[in-house]
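Q: I would like to see how this sequence folds:
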Amino acid sequence: MIKYCFNDKSVSFKLTDLTYTKKLPVNFQISKKFTQIKSTILAIGLVEPILVFIDQTDNSVKILDGHLRVEALKDLGEDKVNCLISTTYDTYTPNKKVNRITIIQIQRMLKEAVRVGVPVEMLCTALNISIESLKSNLSVLKGICPEVIDLFNDKDIPVNTFRTLKKMVPLRQIECANLMVKFENYSTLFSESLYHSSSPEYLIQLPKKKSDSKLANRKAIERLEKEMAQVHFDTQKIKETYGSNSLKLTIIISHIKKLLENPKVFHWLLRNKSDYLNELTEISDINKLT
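A: Here you go, the predicted model:
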């Protein structure tokens, strides 16, 4: 019989009654994720309920998942929130298992939303972006050949990588996309290096846009501030899992070393799976999680 990890009904709690289980990053209020959460709540309400655990030892309601949503609700003047109650005190929530959608999938969803009649203004408000940014998001793949879109369909590709690929003819786009897949490197820097190494006949000459330098500098500074806040937020999330990941790695390495010290296992791998033996030997030589 399958045992449920959550109660099947949501329960409303006062925001002041919820206890935080982790420290929020510094300057999280100006991170892109937090501002988007606030905008979404304003536009369509809370999409995902807060996940909590009721600790019987001190009768406290502890937040397992949704700290930023709680902060956003407080900023918006709310006093109550619907919560799902977990039957176990486990901060390793289902969101850790979620596969994040890619930029290609996001664009398809946006196009479908516009097609079925969702007002553009509502989309912009929910996503905390301007109409110009929405139009830019909808045109990310314009100029990208279908073969490249198929190659990148399930990959997390930066928007600027697509913008760099647009400067190339379709044949060169496919060549660069295959190289990115081969090296598992989809960064903007790598795409720009491929662009600059391309022959002139494989490049598309784009018209240069005139812009006010002061306005451009101010926008660049604002963008840099937001990116720095997001980097700090992401770093804090990595710190939270570093200890457990490091422990898991230590246990795995110890187990692999014991396997390789077994003569029968070692010689079987040497005769039948030499490539596996090489990989396991490299893993056993890792000293720590970097």
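Q: only C-alpha atoms for contact and neighbour calcs from this point on.
A: Will do.
Q: Report the secondary structure state of the residue most central in space within the chain.
A: Closest to where the C-alpha atoms of the chain average out (C-alpha atoms, centre = their mean) is residue 100, at 5.7 Å. What DSSP: H, G, I helix; E, B strand; the rest coil gives for residue 100 is coil.
Q: how near is it to residue 240?
A: Using C-alpha to C-alpha, to the nearest Å, one obtains 19 Å as the distance from residue 100 to residue 240.
Q: which residues in the stretch 1-150 of the chain form strands?
A: In order along the chain, the stretch 1-150 of the chain carries the following strands (DSSP state E, counting those that start in this stretch): 11-14, 18-19, 50-55, 60-65, 80-85.
Q: Could you also give me the structure for this second sequence? I'd like to compare it with the first:
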Amino acid sequence: MTKSAFLHQCTNVPIAHITPLKSLRPAVKSSLKYLQILASVKEVGLIEPPAVVPDPKKQNHFLLLDGHLRIEALKDLGSTSVDCIIATDDDTYSYNKRINRLAAVQDHKMIVNAIERGVSAERIGRALDLSPETVRQRFRLLDGICAEAAEILSDKPCPAHIFKILKKMKSIRQIEAAELMEGQRNYSLSFATAILASTQTQHLVTEHKKRSRKSDEALPSSDSMARLERELTALQSQNKAIEDSYGPDVLHLTVIRSYLGGILSCASIVNWLAKNQPDYLREFQKISEMSELPFSKKNN
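A: Sure thing, here's the model as predicted:
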């Protein structure tokens, strides 16, 4: 039976009664992210309530699960209390990994909705600590991008500069490029530039085609590009196979580690292995100390 992970109503909590679960570096207050949050809270108020969980050691006190920068911004602006989401357990993973990351397309849609409702680019800029021109650029982010490619990248950590590269391609190639980036989980500018370089001339928009004619001799041949695409497709299939088996493999590792941990906690067994099977003992110890699968670092 499932249960709600938080109370359905926000609660106003004194900021002095909220204890952060981590300390912030002094330099964080000069970071772009913090300055944007500070500007947003100052201009339009707090949009997303911090998430807290009751402190088991102090009555009417809370531990801060998510919203450390927002709380710091409120302190700097002189606030003494804040409406909070009250969680029922101390899960910090979901908030930090599954909720609070706006993709470029989502950021674009938010700005479009605000402007369509009559909010000026200047006010949005003040709220996000951006120049009005930057706001207008984000408003036009998907101009020239086909709907299918935009949908593929709608929730992906794809930088806005990627869309400038996609606009140099025709729709069918935009979709292929988006699928390649999604399959490889690689949304870097260099990867998108490589895809553009491997794009045949007939799949480029006219404007970019004219500008690229002078550099055609410097580009690899069409055969090289075709081979590169085949290699990328094969690599994508290999990654998909690893992705499909990763979950079960991690589960097996967890069970095996637990089992070996129990064996190695017995001194008599360890002594016997040290005398009779030292190679096995070394391998058992390595496995029991593993925190991740051996290939995970190579794939990150």
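Q: ok, back up a step: mean neighbour count and distance to residue 185 of the first structure for the strands of the stretch 1-150 of the first structure - can I get that in JSON lines?
A: Supplementary listing: those in JSON lines, determined by neighbours: other C-alpha atoms under 10 Å; distance: least, C-alpha to C-alpha, whole Å:
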{"stretch": "strand 11-14", "mean neighbour count": "13", "distance to residue 185 of the first structure": "44"}
{"stretch": "strand 18-19", "mean neighbour count": "18", "distance to residue 185 of the first structure": "41"}
{"stretch": "strand 50-55", "mean neighbour count": "21", "distance to residue 185 of the first structure": "35"}
{"stretch": "strand 60-65", "mean neighbour count": "20", "distance to residue 185 of the first structure": "31"}
{"stretch": "strand 80-85", "mean neighbour count": "20", "distance to residue 185 of the first structure": "39"}
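Q: How much space separates the residue nearest to the centre of the first structure from residue 236 of the first structure?
A: The separation that residue 100 of the first structure has from residue 236 of the first structure, given C-alpha to C-alpha, amounts to 19 Å.
Q: Same question for residue 70 of the first structure.
A: From residue 70 of the first structure over to residue 236 of the first structure the distance is 18 Å, taken as C-alpha to C-alpha.
Q: cool, and residue 244 of the first structure?
A: Relative to residue 236 of the first structure, residue 244 of the first structure is positioned 14 Å away (criterion: C-alpha to C-alpha).
Q: Those two: who's more crowded?
A: Looking at residue 244 of the first structure and residue 236 with other C-alpha atoms under 10 Å, you find the greater number of neighbours at residue 236, namely 16 against 11.
Q: you'd agree that one is up against residue 25?
A: Yes: checked against C-alpha atoms under 8 Å, the pair residue 236 of the first structure and residue 25 is within contact range at 6.2 Å.
Q: Give me the common contacts of those two.
A: Taking C-alpha atoms under 8 Å, 6 or more residues apart in numbering as the contact definition, residue 236 of the first structure and residue 25 share no neighbouring residue.
Q: OK, contacts around residue 214 of the first structure?
A: If you count contacts by C-alpha under 8 Å, 6+ apart, then residue 214 of the first structure has nothing around it.
Q: tell me the contacts of the closest residue to residue 63 of the first structure other than its chain neighbours?
A: Of all residues not flanking residue 63 of the first structure in the chain, residue 52 sits nearest, at 4.5 Å (C-alpha to C-alpha, 6 or more residues apart in numbering). Residues touching residue 52 of the first structure, when contacts are defined by C-alpha under 8 Å, 6+ apart, comprise 61-65, 83-86.
Q: what about the second structure, which of those residues hold up?
A: Among the contacts of residue 52 of the first structure, those whose aligned partners also touch in the second structure, counting by both residues aligned by TM-score structural alignment, their matches' C-alpha atoms under 8 Å, are 61-65, 83-86.
Q: export those residues to TSV and tack on distance to residue 134 of the first structure?
A: As requested, these are exported to TSV (distance: C-alpha to C-alpha, whole Å):
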residue	distance to residue 134 of the first structure
61	39
62	37
63	33
64	33
65	29
83	32
84	33
85	36
86	37
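Q: Can you tell me which of these is closest to residue 254 of the first structure?
A: For these, the minimum distance to residue 254 of the first structure (C-alpha to C-alpha) is 31.5 Å, reached by residue 64.
Q: ok, that closest one to residue 246 of the first structure distance?
A: Here the distance between residue 64 of the first structure and residue 246 of the first structure works out to 22 Å (C-alpha to C-alpha).
Q: Name the residues of stretch 224-240 of the first structure that are buried.
A: For stretch 224-240 of the first structure, burial by neighbour count (16 or more other C-alpha atoms under 10 Å) applies to 226, 229-230, 232-233, 236.
Q: corresponding residues in the second structure for that stretch?
A: Using TM-score structural alignment, none of the residues of the second structure align to stretch 224-240 of the first structure.
Q: Would you mark the buried spots in stretch 102-117 of the first structure?
A: The neighbour-count criterion (16+ other C-alpha under 10 Å) identifies 102-104, 107, 110 as the buried residues of stretch 102-117 of the first structure.
Q: Which two among the residues you listed are spaced furthest apart?
A: Set against one another by C-alpha to C-alpha, those have their most distant pair in 102 and 110, with a gap of 12.4 Å.
Q: Show me the contact partners of stretch 180-195 of the first structure.
A: Against stretch 180-195 of the first structure from outside (C-alpha under 8 Å, 6+ apart): 151, 156-158, 160-161, 164-165, 167-168, 176, 203.
Q: what's the span of that stretch, first residue to last?
A: End-to-end distance of stretch 180-195 of the first structure: 12 Å, with C-alpha to C-alpha as the criterion.
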